[in-house]
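>>> 3D model of this:
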Amino acid sequence: MTTGEDAPAKVNLSLHVTGRRADGYHLLDSLVVFTSAGDRLDMAAGTGLRISGPEASGLSAGPDNLVTRAAALMGMQEIGLHLSKALPVASGIGGGSADAAAALRLLARTCGKPLPPMADILALGADVPVCLAGRHCRMQGIGEVLDPLPPLPPVWLVLVNPRVQISTPQVFRTLPCRDNAPMQATLPQWRDTPAFAAWLRDQRNDLESPARALAPVISQVLRVLAAQPECALARMSGSGATCFGFFATEMAASLAAQAVQASHPDWWVRATGILPHRSDQLTRATT
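All right, here's what the predicted structure looks like:
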């Protein structure tokens, strides 16, 4: 039995904000994929959380850390955990949520503990349920309704974060319209990568415009990505500020990442593929 869990980056290829509940939670309709880039959480000697890695600077291991909160939710506050942090903090690709989900999976598996109720998992963050499932899906509701996707064609992404952090609540407060159209009721079968890219170009990230207003550098990132050869789509993920370029081949993505990093050495840049399709049943989570 392994004593660790990967915490893959979550990318919202589309993110439609379709309403807001009476309690203030926003309703979403999002196409979510997971990538080979991500963090890693391992069991460790001693007690408490230790953090290392290239993105560990400034990240607290205290009670507010989502890994610490997830361990507390499992009743395992004193267990030793080591987080290797490779994803930027507060970057719109689910880093903290993926870490919390990895903690829940790891402690449930190694300690024989049942997972908490979905309402408690959602209290950690709207992205934690989808990160807990850890597979490509359509995410709806406030993040708790997850439906599987058919096998996806090959996709490579270039992830770029300009090293700015954006407050998700502030992005939602700046959103001009909260009752936008969802994706179509039945998603198509994408025959190949160009067809998938063409369909995605007709979708949206409704949080992109308010995020760009709060952090204009996002517009620059999108322009730089869109200018790369063979980039089929440039869009922001989540509430930002990480953006992605969509490519049909690994070589094109790799060359684009090298070019972006060379021209903007202060940005965080990664070329990555999406994880292989998982055919096991995806449970439809509800509160």
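>>> contacts, neighbours, all on C-alpha from now
Will do.
>>> what about the strands in the chain?
For the chain, the strands defined by DSSP state E occupy 4-20, 26-43, 48-52, 80-84, 137-141, 145-148, 156-161, 233-236, 243-247, 268-273.
>>> what's the fifth one packed up against?
Right, strand 137-141. Where contact means 3 or more C-alpha pairs under 8 Å, 6 or more residues apart in numbering; DSSP states H and E, strand 137-141 is packed against strand 26-43, strand 145-148.
>>> now the other sequence, so there's something to compare against:
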Amino acid sequence: MSLREAAPAKVNLFLHVTGQRADGYHLLDSLAVFGPAADELRGESATGLSLRVKGPFAAALAGEADNLVLRAAHALAERGGVSPRAALTLVKRLPVASGIGGGSADAAAALRLLNRAWGLSLDEAELREIALPLGADIPVCLASRPARMGGVGEVITEAPRLPPCGLLLVNPGVTLPTPVVFRARTGGFSHPASLPAAWPNAAAMAAELAHLSNDLEAPAVALRPPIGEVLSALRTLPGCLLARMSGSGATCFGLFATADKARAACASLPATWWREGGALTG
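Okay, the predicted model is just below:
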């Protein structure tokens, strides 16, 4: 066995907090897309289960005994009735605790890779059943395609057809745990968005998304002011159609008409910021 799976960044083009359950979890409405940056998971044959982490952001996960990748592997093995055997290597290229679902994407990649490696042949619906108890974002990351997210993130429906466009991801180098942002949020709840079946081009999509919001952006900026600096920088870039924070932060995105324009804009930003430009996966 020698397998590889990409774990693309999940980006929330908008995120409305629509309510709160009795158990404290918040209800959301969001449009999730993927790309252009990704972690990578590699798997080799082995007599037991192990995980090695390397890459630019590996240090942030050092000493983490209960990595979400390993939890996903054990859950899949239990469901499939097999012994968990694989030597896994996670190449961590996405910032940790940054609002782009890196850990969830890694766990989803583990489920896809090991489902093949162990010959389980579980379909996407079955993998979602395994994924949900591990984390609300993992089911949408399994397919890594645009989707509308509801509930606490587990209700996944079809997204509008997206036009070709470019996406620039930028993180100022700060971490921001999701629970902290939710606790800092004030005010009422937003209504779910009304979206069309499709957008004719990137400009039309950006114009409509501009009327929506990320309800976590204001508290995140208050907690981590560098997020505001990134948003200001994105909004001044030539060709940037929309700038917004993704998820609970601190990563922000800029939407562009083409992938080439997103890559060109990327080069003009401070080298001290993590940034990646390319195509939005449609």
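>>> Comparing the strands of structure 1, which comes out most buried?
Ranked by mean neighbour count, the strands of structure 1 are led by strand 243-247 with a mean of 27 (mean count of other C-alpha atoms under 10 Å).
>>> and stretch 217-225 of structure 2, which stretch of structure 1?
Stretch 217-225 of structure 2 corresponds to residues 208-216 in structure 1, going by TM-score structural alignment.
>>> Would you mind stating the distance between residue 107 of structure 2 and residue 177 of structure 2?
With distances taken as C-alpha to C-alpha, to the nearest Å, residue 107 of structure 2 is found 18 Å from residue 177 of structure 2.
>>> Same question for residue 95 of structure 2.
12 Å.
>>> who's more crowded, the two?
More crowded of residue 95 of structure 2 and residue 177, by other C-alpha atoms under 10 Å: residue 95, with 24 against 15.
>>> Aligned against structure 1, show me the partner of that one.
Using TM-score structural alignment, residue 95 of structure 2 sits opposite residue 88 in structure 1.
>>> again, but for residue 259 of structure 2
Using TM-score structural alignment, residue 259 of structure 2 sits opposite residue 250 in structure 1.
>>> Report the contact partners of that match.
Listed by C-alpha atoms under 8 Å, 6 or more residues apart in numbering, the contact set of residue 250 of structure 1 reads 156, 273.
>>> how many other residues sit next to residue 138 of structure 2?
29.
>>> Structure 1: which residue goes with that one?
Checking TM-score structural alignment: residue 138 of structure 2 goes with residue 128.
>>> Next up, the contacts around that match.
Here residue 128 of structure 1 is in contact with 97, 98, 100, 101, 121, 122 (C-alpha under 8 Å, 6+ apart).
>>> Residue 92 of structure 1 too?
Residue 92 of structure 1 is in contact with 11, 237, 238, 239, 240, 241, 242, counting by C-alpha under 8 Å, 6+ apart.
>>> Let's see which of the residues you listed end up in helices.
Applying DSSP state H to those, no entry is found in helices.
>>> What separation is there between the nearest residue to residue 243 of structure 1 once chain neighbours are set aside and residue 31 of structure 1?
Ranked by C-alpha to C-alpha, 6 or more residues apart in numbering and with sequence neighbours excluded, the top spatial neighbour of residue 243 of structure 1 is residue 236, at 4.0 Å. Counting by C-alpha to C-alpha, the gap from residue 236 of structure 1 to residue 31 of structure 1 is 13 Å.
>>> likewise residue 154 of structure 1?
Distance from residue 154 of structure 1 to residue 31 of structure 1, by C-alpha to C-alpha: 16 Å.
>>> And for residue 181 of structure 1?
To residue 31 of structure 1, residue 181 of structure 1 is 14 Å away according to C-alpha to C-alpha.
>>> picking up where we left off before, the residue nearest to residue 243 of structure 1 -> structure 2?
In structure 2, residue 236 of structure 1 lands on residue 245 (TM-score structural alignment).
>>> pretty sure that match contacts residue 251?
Yes: counting by C-alpha atoms under 8 Å, residue 245 of structure 2 touches residue 251, with 6.0 Å between them.
>>> Mind listing the shared neighbours of those two?
Shared contacts of residue 245 of structure 2 and residue 251 (C-alpha under 8 Å, 6+ apart): residue 227.
>>> what's near enough to touch residue 197 of structure 2?
Residue 197 of structure 2 neighbours (C-alpha under 8 Å, 6+ apart): 159, 160, 161.
>>> Show me which of those are buried.
Buried residues within the contacts of residue 197 of structure 2, counting neighbours by 16 or more other C-alpha atoms under 10 Å: 159, 160.
>>> what's the counterpart of residue 226 of structure 1 in structure 2?
Counting by TM-score structural alignment, residue 226 of structure 1 corresponds to residue 235 in structure 2.
>>> give the contact list for its match.
Contacts of residue 235 of structure 2 by C-alpha under 8 Å, 6+ apart are 242, 243, 254.
>>> need the contact list for the second one.
With C-alpha under 8 Å, 6+ apart as the criterion, the residues that contact residue 243 of structure 2 are 231, 234, 235, 252, 253, 254, 255.
>>> and it, how far is that from residue 189 of structure 2?
Computed as C-alpha to C-alpha, the residue 243 of structure 2 to residue 189 of structure 2 distance reads 22 Å.
>>> go on, the first one?
As defined by C-alpha to C-alpha, residue 242 of structure 2 lies at a distance of 23 Å from residue 189 of structure 2.
>>> hmm, who's touching the longest helix anywhere in structure 1?
Scanning structure 1 for the longest helix, with DSSP H as the assignment, gives helix 95-111. Residues from elsewhere that reach helix 95-111 of structure 1 (C-alpha under 8 Å, 6+ apart): 1, 3-10, 38-41, 66-71, 74, 83, 87-90, 113-115, 124-125, 127-129, 131-132.
>>> Then stretch 266-279 of structure 1?
Contact partners of stretch 266-279 of structure 1, identified using C-alpha under 8 Å, 6+ apart, comprise 33-37, 88, 135-136, 151-152, 154-163, 250, 253-254, 257, 260-261.
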